[in-house]
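Q: this one's sequence-less:
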């Protein structure tokens, strides 16, 4: 539900959104009502301030796969929503975006959100986008910290990405590449390793790195359109070789998976606001 025609606040045009679904937060709560997005946005023309829960900047609302599957291209595409404070400056054709956020809900790190809460530091994002017509090119970076137990020091992990959207008269092309570590909270092949049998008593942690990329081409014809998505992600392990790898365990999403790829063609029929489609996903790891 989009909230418009609201009174101005602080001299800004005020809008908002509340979005829910019935997917639940986990397999045990399928069909339960779940909050997806809920925010208020203040727009002063060349700058905006958003407060509430929205897509993670790593998801990039301007550039994500347009397929039928509800995962939006995960694990190749970062996929998470975060409570956040987001400031956007819009000089001419540029979009400069700064975000401080937190992780919660269904896309939490493996093991829950407590490791991030106990770090006592928020997630930080910086993005820059250049717009030309309906197309854009952008880069982004993220830094976050975790403290899996209170006896250990917090450790940091970061990510960078580049993306583009090219819009022609009949065809669109979208692509994104992401490199980073400890991105399990974005439904990606990542997390961290810890020394010892129990995370609760470990004091040594090493984030796991990955590289991930996807590209999509789609037609904008109506009433029938077609699209093709291809993705590849690779588990790069830790940044340094572990002196005693047998002494480490993992708090990660599929840490034993070396790589994964996917090809997903689709065909859609559009009639008014309704979209009917068929999509075939071929995934291998």
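A: Thanks, I have it. Treat the numbers as computed from the prediction; the structure is a model and nothing was measured.
Q: When you work out contacts or count neighbours from here on, use the C-alpha atoms and nothing else.
A: Fine.
Q: which residues of the stretch 51-200 of the chain fall in helices?
A: Assigned by DSSP state H, counting those that start in this stretch, the helices in the stretch 51-200 of the chain fall at 114-117.
Q: residue ranges for the strands of it, please.
A: Here the stretch 51-200 of the chain has its strands, by DSSP state E, counting those that start in this stretch, at 81-89, 94-101, 123-132, 135-146, 155-167, 171-181, 191-195.
Q: closest one to residue 8 among those strands?
A: Nearest to residue 8 among the strands of the stretch 51-200 of the chain is strand 81-89 (17.8 Å), distances taken as CA to CA.
Q: Who are the packing partners of the closest one?
A: Under the contact criterion of 3 or more CA pairs under 8 Å, 6 or more residues apart in numbering; DSSP states H and E, the helices and strands touching strand 81-89 comprise strand 47-55, strand 94-101.
Q: Show me the contact partners of that strand.
A: Here strand 81-89 makes contact (CA atoms under 8 Å, 6 or more residues apart in numbering) with 36-37, 46-56, 95-105, 107.
Q: which of these count as buried?
A: When these are checked for burial by 16 or more other CA atoms under 10 Å, the buried set is 36-37, 47-56, 95-105, 107.
Q: related to what we said a few turns ago, looking at the strands of the stretch 51-200 of the chain, which is buried most?
A: strand 191-195 (a mean of 23; mean count of other CA atoms under 10 Å).
Q: what's the angle from that strand to strand 171-181?
A: Interaxial angle, strand 191-195 versus strand 171-181 (axes from the mean of the first three to the mean of the last three CA atoms, to 10 degrees): 10 degrees.
Q: structure B:
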């Protein structure tokens, strides 16, 4: 976080000071040196230094060209042509008992390359101004892989102890200073909340090295699930923004924080059709609590994070929400409850400049919710049959080699998913573990 110092002077005082300075400079410039004075005396009359000017505005272009080469031991649940793998697909047996999804997959992609521009400008209301505009070729959907997608459109006003920012940026549950440094483009999901959203965020310095972050947030890049698929319409129709508060301790070698998050969605506007058409005003409220810690040592860095939350599909995590009927209309959705998850991850990596080893470990557990639901909306959850996940485990060691702006890296990712029979509370019984191994090689040239 960068904060700038500024002093607000009354307008009248500014005008008086400027007029007096201008008059003094003019008189000095017009007064000739004494007749008996030499060149040195004449020089002494001239101003000793030039007026201090404000820093010139700058624009900086940055980004990288990235190429991923990956091999998976089986089919996976993923985004963008397996660029982002979430977990292995469950078994799908043919008539002879052969698993259709037990087929390896090879992929080469350059869509994770990135281009951005950072900039600043003149002060506004006594605050330093800056911003970024960033895009990538990941595409806005699986059908548009290779298309340009907006990542960040972020503008900031920085005062001495306060920052006010607007636009699309990382959701506050994603902490840029403390997230998994895995080579895989999945960035640790589904164990790590991953979301970029339009928002208004304020950061206040409330003490030495202590900051309070508050935000009101919408949905755009990553959205909730519902009757019409993944969409921002559910949070928009609730007319209530996602609300966030976070307390952060930030030192040179320690970063720690706790956060609370709350959002409300409206899954649908109506139920039934024709003679049974009826307006629906049922809402789903959900919350999340997060804690994180980063310790930077002389040779290694350690990161830890834990999240307990509900309806986290907009963060590309496991779970969602369930729909319930009434005794009078058992098949009509009249109320909703979010499903719970608990996720923890840890990482350790080296601090070297040329060779950087690292290890990531993550665990996520599906906690379900109340029984007797009639429909499930989300990711990795169901109500009957083998349609849900009980837990996920991932272990991913990696090794990076860096030379200037060029980096190559290799990573092995082991992901185990416990599939089983879903019950009417979205919990899972009679589990069986399905495993995927991913080998990843990448090259990155930054500029």
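A: Great, that's in hand. None of the values given here were measured: they were computed from a predicted structure.
Q: secondary structure class for the closest residue to residue 324 of structure 2 other than its chain neighbours?
A: Computed as CA to CA, 6 or more residues apart in numbering, the closest residue to residue 324 of structure 2 that is not its neighbour in sequence is residue 373, at 4.8 Å. Using DSSP: H, G, I helix; E, B strand; the rest coil, the three-state assignment for residue 373 of structure 2 comes out as coil.
Q: Was I right to think residue 373 of structure 2 contacts residue 331?
A: No: contact criterion CA atoms under 8 Å: residue 373 of structure 2 and residue 331 do not qualify, at 9.7 Å.
Q: what is in contact with those two at once?
A: residue 325.
Q: Between these two, which has more neighbouring residues?
A: Neighbour totals were compared for residue 373 of structure 2 and residue 331, and residue 373 leads with 24 against 14 (other CA atoms under 10 Å).
Q: which position in structure 1 aligns with residue 365 of structure 2?
A: Matched by TM-score structural alignment, residue 365 of structure 2 corresponds to residue 234 in structure 1.
Q: can you count the residues close to that match?
A: By the measure other CA under 10 Å, the count of residues near residue 234 of structure 1 is 21.
Q: residues contacting it?
A: Counting by CA under 8 Å, 6+ apart, residue 234 of structure 1 makes contact with 189, 210-212, 258-260.
Q: do that again at 10 Å, thanks
A: Neighbouring residues of residue 234 of structure 1 by CA atoms under 10 Å, 6 or more residues apart in numbering: 76, 179, 188-190, 209-213, 257-261, 285.
Q: Repeat that for residue 394 of structure 2.
A: By CA under 10 Å, 6+ apart, residue 394 of structure 2 lies in contact with 87, 188, 190-191, 345, 360-364, 413-417, 435-437.
Q: Go through those residues and flag which are in helices.
A: Nothing among those maps onto helices, per DSSP state H.
Q: Just the ones in strands from those residues, please.
A: Of the contacts of residue 394 of structure 2, the ones assigned to strands by DSSP state E are 87, 345, 360-364, 413-417, 435-437.
Q: so which of those comes closest to residue 298 of structure 2?
A: residue 360 (19.5 Å).
Q: and that closest one, how many neighbours does it have?
A: Neighbour count of residue 360 of structure 2, defined by other CA under 10 Å: 20.
Q: ok, now residue 79 of structure 2?
A: Per other CA under 10 Å, the neighbour tally for residue 79 of structure 2 reads 15.
Q: For it, which residues are in contact?
A: Shown in contact with residue 79 of structure 2 (CA under 10 Å, 6+ apart): 85-86, 138, 141-142, 145, 186.
Q: biggest separation within those residues, which pair?
A: Pairwise distances among those were taken by CA to CA; the largest, 17.4 Å, belongs to 86 and 145.
Q: Which residue of those two possesses the greater neighbour count?
A: Each of residue 86 of structure 2 and residue 145 has its neighbours counted (other CA under 10 Å); residue 86 has more, 22 against 16.
Q: my read: residue 109 of structure 1 touches residue 189, true?
A: No: proximity of residue 109 of structure 1 to residue 189 does not meet the contact threshold set by CA atoms under 10 Å, at 11.3 Å.
Q: Looking at those two, which is more packed in?
A: More neighbours surround residue 189 than the other of residue 109 of structure 1 and residue 189, with 31 against 24 (other CA under 10 Å).
Q: Just give me the match in structure 2 for the more buried one.
A: Matched across to structure 2, residue 189 of structure 1 falls on residue 318, judged by TM-score structural alignment.
Q: now swap in residue 202 of structure 1 and tell me
A: So, by TM-score structural alignment, residue 202 of structure 1 is matched to residue 333.
Q: Next: residue 47 of structure 1.
A: Counting by TM-score structural alignment, residue 47 of structure 1 lines up with residue 162 in structure 2.
Q: Name the nearest residue to residue 397 of structure 2, sequence neighbours excluded.
A: Nearest non-adjacent residue to residue 397 of structure 2, counting by CA to CA, 6+ apart: residue 359, 4.3 Å away.
Q: just residue 418 of structure 2 next, same as before
A: Nearest non-adjacent residue to residue 418 of structure 2, counting by CA to CA, 6+ apart: residue 433, 4.3 Å away.
Q: residues in structure 1 aligned with stretch 176-184 of structure 2?
A: Residue span in structure 1 matched to stretch 176-184 of structure 2, by TM-score structural alignment: 61-69.
Q: In a strand, the match of residue 202 of structure 1, correct?
A: No: secondary structure assignment (three-state DSSP) places residue 333 of structure 2 in coil, not in a strand.
Q: Relative to residue 160 of structure 1, how far out is the nearest residue to residue 59 of structure 1 once chain neighbours are set aside?
A: Once flanking residues are discounted, residue 59 of structure 1 sits nearest to residue 78: 5.1 Å by CA to CA, 6+ apart. Remark: distance between residue 78 of structure 1 and residue 160 of structure 1 (CA to CA, to the nearest Å) = 11 Å.
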